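Trainee: Would you be able to build a 3D model of this:
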Amino acid sequence: MKLQVTIWGIMMKRIAVVLALFLLAAAGCSSNTEPPADQKNNASGDKESVIAESPDKYVQLFADTSVSGDMLTGITVKLGENSKHFSWTNVTNDGYYPEIIRDDLDQDADQEVVIILTKGYGTGLRDSEVHVLRNDFTELDIQDAVSVVKSSLISSASSKDGKKDYTLTYKDNTINKQYNDEDAGMWFDDVAIGSIVTYRVENQHLLAEVSAQVSPGFFIANVEAEYSVKGSKLVVGNLALNEME
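Mentor: From the prediction side, this is the model:
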């Protein structure tokens, strides 16, 4: 009888140890099932974090920020409870993370979502890219502002007696700038258009601001291009040539 009690006690201890180990393993698994509020798993299983959101958090952008290198590749857009993945890119520097603007660009009482990405930056360089989504994730086609500006301007450059002379004209507006050769270490053969492109929304219109420069450090003007919605497209309408001081 004593031997049976001893064996029974040993068996109960073993069962207790196995049960405890099982419970610990289960607890460990369950603790990893809920990601932090600012993270989620996308369809490919990669961990994504919030890189931008609208003030009301209706619009959120997610990307895998654990990647090495200079670019975030692939961005998930969340609108309310729905989300869609896009093959967009943005630099990894969080000082240049995407900008989100909501406004009624086509004046149909529903706000579009404007997402401004940064593809590159540096001295005299800002490569921005804009996307506009409707609330069903339909993306509007956007005309290239730089191409429109280049084809709409007339420019000239000349060099004489240690002077550099540049002229830029749009319709009846002409800007002329003259510099000394020694003012810059490098001068462009002609006015360069579009090394810096930025976007903003103003008065329910998307605007692109395109730079015009004559050297890496000298900008003579910027051209403001105003977009209008035509069906499923955003097309450039008015241009404004503004002299830089």
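Trainee: use CA for all of it now, contacts and neighbours both
Mentor: Will do.
Trainee: what's near enough to touch Gln213?
Mentor: 191-193, 219-221 (C-alpha atoms under 8 Å, 6 or more residues apart in numbering).
Trainee: Leaving out chain neighbours, which residue sits closest to it?
Mentor: Spatial nearest neighbour of Gln213, chain neighbours left out: Phe219 (4.0 Å); criterion: C-alpha to C-alpha, 6 or more residues apart in numbering.
Trainee: The structure of the following sequence is requested for comparison with the preceding one:
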Amino acid sequence: MKNFFIKLSPILIIILVSMAMVTKANTAERVVGQLPEAYLTLYATEKKEGSLTTDLTNFTLKVKGHTYFFSRWMNVPNPTYYPELYYSDVNNDGKKEIIIVLTTGTGSGVVLQEVHVFHENNGDLVEVLVDNPVAIINKNVKTKSSNTEAVITIDNNKTKINFEELGIVPAHISENVGFGNKLKFKVIDDKLVAIVDASIAPTGGGLGEIHIAYMFKDNMYQAEEIKFIPFWKLEFY
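Mentor: Have a look, this model is predicted:
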């Protein structure tokens, strides 16, 4: 009997070992969320660089015996910002939907989230599109600012914000009101709500928040109500 051996080049050996190390580094799967009422468990893989976890990725969603994979989902690794799960009738059809909120970015004064809404259809889950809140703001919110105040207009409702009253330093003021350093999603009273901050300065320039309540229309979630809440009237969630 003859023995056959395949001779590998040193470069190929290094590549194979590196691939094995990467695979091993990315296989620390863990539970990152549960909804007992919906018989739902959400798993994710910890992506590591050395000893540090850089992202949660390669998500697996198990619901009532069904398994769904989401290789492109990403969440920051900080347990404080693990995915938020909701089970609520957000489209007012008498049945509850599954809502998963991922936190894709955090930093100094920054929290960025994305939302995934699933309808149940004959025992299967179907993801439904949610209109981008920043695009909604760009279409429906008008702003104007000077060195002393900003005016935010939605439909015919105008809100004036005096910078001095909020303690905003004039030297730090930007040319225009900015949106989106904080972009969050919540389910409040069976309504899907996007919460987007409004600011006039990179730091210490918070003016308030735009709240967008969604409704289900034309097979997607669209803005039903848009309102600006100035800083002094905010209830922090």
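Trainee: Now the TM-score, please.
Mentor: Once superposed, the chains reach a TM-score of 0.76 (TM-score structural alignment, normalised by the length of structure 2), with 197 aligned residues with a C-alpha RMSD of 2.2 Å.
Trainee: Filter the contacts of Gln213 of structure 1 down to just the ones in strands.
Mentor: 192-193, 219-221 (DSSP state E).
Trainee: Closest to Arg14 of structure 1 out of those?
Mentor: Ile193 (78.2 Å; C-alpha to C-alpha).
Trainee: The closest one maps to what in structure 2?
Mentor: The equivalent of Ile193 of structure 1 in structure 2 is Phe179 (alignment by TM-score structural alignment).
Trainee: Distance-wise, check its match relative to Asn26 of structure 2.
Mentor: 35 Å (C-alpha to C-alpha, to the nearest Å).
Trainee: Alignment lookup: the residue nearest to Gln213 of structure 1 to structure 2.
Mentor: In structure 2, Phe219 of structure 1 lines up with Gly206, judged by TM-score structural alignment.
Trainee: Isn't that match up against Val196?
Mentor: No - the pair Gly206 of structure 2 and Val196 fails to qualify as a contact (C-alpha atoms under 8 Å) at a distance of 11.1 Å.
Trainee: start to end distance for stretch 35-45 of structure 2?
Mentor: Terminal-residue distance, stretch 35-45 of structure 2 (C-alpha to C-alpha): 19 Å.
Trainee: That one: which residues count as buried?
Mentor: 40-45 (16 or more other C-alpha atoms under 10 Å).
Trainee: Pick the one among these closest to Ile98 of structure 2.
Mentor: Leu40 (9.2 Å).
Trainee: Without its sequence neighbours, what residue ends up closest to the match of Ile193 of structure 1?
Mentor: Leaving aside its chain neighbours, Phe179 of structure 2 sits nearest to Ala198 (4.8 Å; criterion: C-alpha to C-alpha, 6+ apart).
Trainee: same deal with Ile196 of structure 1?
Mentor: Closest residue to Ile196 of structure 1 apart from its sequence neighbours, by C-alpha to C-alpha, 6+ apart: Arg126 at 4.4 Å.
Trainee: repeat for Glu225 of structure 2
Mentor: Computed as C-alpha to C-alpha, 6+ apart, the closest residue to Glu225 of structure 2 that is not its neighbour in sequence is Ala213, at 5.2 Å.
Trainee: thinking again about what came up before, and the match of Ile193 of structure 1, what does it touch?
Mentor: By C-alpha under 8 Å, 6+ apart, the neighbours of Phe179 of structure 2 are 134, 196-199.
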